[in-house]
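Asker: Okay, structure incoming, though there's no sequence with it:
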């Protein structure tokens, strides 16, 4: 169904010339549980891109960003989230990217479907983006994103230390029209697949490939990206325990 929607929405652009770029993205995620229902998360990431005449994935830095989340889990089926973020899009004239700082906030809802090892999630996100345009004005752009994602542990029942897991997702983006984002309703389609590994019970490494197709008037754009994510859970309490030890009821220190 998703492929049908994408086909219908991009019919006007499929015959246009497509310019392809290769990218390398990385992100470090830190999350901390406040209680069984509430948690905090912080992300920092960057993107590198190729340029015409340069084949290296690290030819030019394209983007830096930081993002802070608040999550609420009312039950084991739903996860409701809010984030506020800053994105710095660097000036890279070789790929027709101008300098465009952006402040972004979003509300998000995830619904979980679990079938033995398999975890299927459906995610909807509404983003309120304020992007600096050519007139040096931060222009408001709203965007709706819908994603289906599958995670499947390969050699264990759950994601834990020593467990490999597969990842796959399909995501559609829709936006409002503006000077900075263009007039089209459909923004892009992103398909990704990868694998993760539990370094410890609280730290995972994920490597994935994604393709983004952006239908644009005159010339479509396609981004092939290699993504590396490192995910830490409840890192600060474990650092404190490693540095200062844990006091026993008798008051002595046990490491």
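Answerer: Received it, and whenever you're ready, just let me know what you need. All of these numbers come straight from a predicted model, not from anything done at the bench. Residues are numbered from 1 along each chain as shown.

Asker: can we go C-alpha only for contacts and neighbour counts from here?
Answerer: Fine.

Asker: So residue 6, which state does it fall into?
Answerer: helix (DSSP: H, G, I helix; E, B strand; the rest coil).

Asker: any idea how far it lies from residue 208?
Answerer: Residue 6 sits at a distance of 22 Å from residue 208 (criterion: Cα to Cα, to the nearest Å).

Asker: Repeat that for residue 47.
Answerer: 14 Å.

Asker: Would you mind telling me which of residue 6 and residue 208 has more residues around it?
Answerer: Taking neighbours as other Cα atoms under 10 Å, residue 6 and residue 208 compare with residue 208 leading, 18 against 15.

Asker: where's the closest residue in space to that one that isn't next to it in sequence relative to residue 219, distance?
Answerer: Of all residues not flanking residue 208 in the chain, residue 194 sits nearest, at 3.7 Å (Cα to Cα, 6 or more residues apart in numbering). Noted for residue 194: a distance of 29 Å to residue 219, by Cα to Cα.

Asker: try it against this one:
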């Protein structure tokens, strides 16, 4: 793994936001990148015709198994995975329904688990995995009404540590990145109110949101042999939100 120059990598949520920025960066660096997303056209735009673009709803077990079967057929194995697919819910605590709560967890928690399970089974010579959590999972939320999201990302943090314990002896390093509020389509709805956006920006030391292009290199590093002894770690990339 440490001697590998060109890696075979799967990115979920590769059609937009952090997933797209990460996929583009890794493609630019010469790696083989499978772009997985519910929006196949978005995935195809990022893949650019030279890399696999695969439609998948990560909350659907059969769809995930099929998608990683396509990855195996394309790459004959896998060296790295980044789980960037996720959804956000901003309904108030009191108005959050079980159906809303369940859907967020189906995508963010079960979806992450399914992709970890399928990818790890393809890493016969070891590999690297980076899950995407959030500072919301560390802080208990950053905006009012994010109970389902914050809880789901807390679960991702715990899942990553469990996967690190289980997969480490197999030569698979597992880490997570916890971004703050990043200026992507993902955050467009909760930040459409100027006052809310200004308040969130003020929660950082830099008084601004991060960009997907600032998170992508951190994920790329966690997936690289340069991070060969980093395992079971949470890399916070939030512009200083979590220290407040």
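Answerer: Thanks, I have the structure now. Keep in mind it's a predicted model, so treat the numbers as computed, not measured.

Asker: What's the TM-score once they're superposed?
Answerer: The TM-score (TM-score structural alignment, normalised by the length of the second structure) is 0.31; 133 aligned residues with a Cα RMSD of 6.4 Å.

Asker: And the helix of greatest length in the first structure, what does it pack against?
Answerer: Longest helix of the first structure, by residue count under DSSP state H: helix 235-244. When contacts are defined as 3 or more Cα pairs under 8 Å, 6 or more residues apart in numbering; DSSP states H and E, helix 235-244 of the first structure sits against strand 17-33.

Asker: Helices of the second structure, residue ranges please.
Answerer: 17-28, 40-47, 61-75, 98-105, 111-120, 135-139, 147-167, 185-188, 194-201, 212-222.

Asker: For those, give me CSV that also has mean neighbour count and distance to residue 176 of the second structure.
Answerer: CSV is the format used below for the helices of the second structure (neighbours: other Cα atoms under 10 Å; distance: least, Cα to Cα, whole Å):
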stretch, mean neighbour count, distance to residue 176 of the second structure
helix 17-28, 23, 14
helix 40-47, 21, 23
helix 61-75, 17, 20
helix 98-105, 16, 17
helix 111-120, 22, 11
helix 135-139, 20, 11
helix 147-167, 21, 7
helix 185-188, 14, 19
helix 194-201, 14, 23
helix 212-222, 19, 8
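
Asker: Go through these and name the closest to residue 234 of the second structure.
Answerer: For these, proximity to residue 234 of the second structure was assessed by Cα to Cα; helix 147-167 is nearest, at 7.7 Å.

Asker: the inter-axis angle of that closest one versus helix 98-105?
Answerer: Interaxial angle of helix 147-167 of the second structure relative to helix 98-105 (axes from the mean of the first three to the mean of the last three Cα atoms, to 10 degrees): 40 degrees.

Asker: May I see the buried residues of the strand ranked longest in the second structure?
Answerer: Looking across the second structure with DSSP state E, the single longest strand is strand 172-179. For strand 172-179 of the second structure, burial by neighbour count (16 or more other Cα atoms under 10 Å) applies to 172, 173, 174, 175, 176, 177, 178, 179.

Asker: can you redo the residues you listed as TSV with distance to residue 24 of the second structure?
Answerer: Formatted as TSV, those follow (distance: Cα to Cα, whole Å):
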residue	distance to residue 24 of the second structure
172	24
173	22
174	22
175	21
176	20
177	18
178	20
179	18
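
Asker: which among those gets closest to residue 18 of the second structure?
Answerer: Checking those one by one against residue 18 of the second structure (Cα to Cα), the nearest turns out to be residue 179, at 9.7 Å.

Asker: didn't the closest one look like it was pressed against residue 237?
Answerer: Yes: counting by Cα atoms under 8 Å, residue 237 is a contact partner of residue 179 of the second structure at 4.7 Å.

Asker: Please enumerate the shared neighbours of the two.
Answerer: By Cα atoms under 8 Å, 6 or more residues apart in numbering, residue 179 of the second structure and residue 237 have these common neighbours: residue 215.

Asker: about what we covered before: distance to residue 11 of the second structure added to the helices of the second structure, as a markdown table?
Answerer: Putting those into a markdown table (distance: least, Cα to Cα, whole Å) gives the following:
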| stretch | distance to residue 11 of the second structure |
| --- | --- |
| helix 17-28 | 6 |
| helix 40-47 | 10 |
| helix 61-75 | 11 |
| helix 98-105 | 19 |
| helix 111-120 | 10 |
| helix 135-139 | 21 |
| helix 147-167 | 16 |
| helix 185-188 | 16 |
| helix 194-201 | 28 |
| helix 212-222 | 11 |
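
Asker: do you know which of these lies nearest residue 8 of the second structure?
Answerer: helix 61-75 (6.7 Å).

Asker: and that closest one, what other elements does it pack with?
Answerer: Packing contacts for helix 61-75 of the second structure, counted by 3+ Cα pairs under 8 Å, 6+ apart, involve strand 53-55, helix 111-120.

Asker: Now do the same contact list for residue 104 of the first structure.
Answerer: Contacts of residue 104 of the first structure (Cα under 8 Å, 6+ apart): 84, 85, 86, 87, 127, 128, 129, 130.
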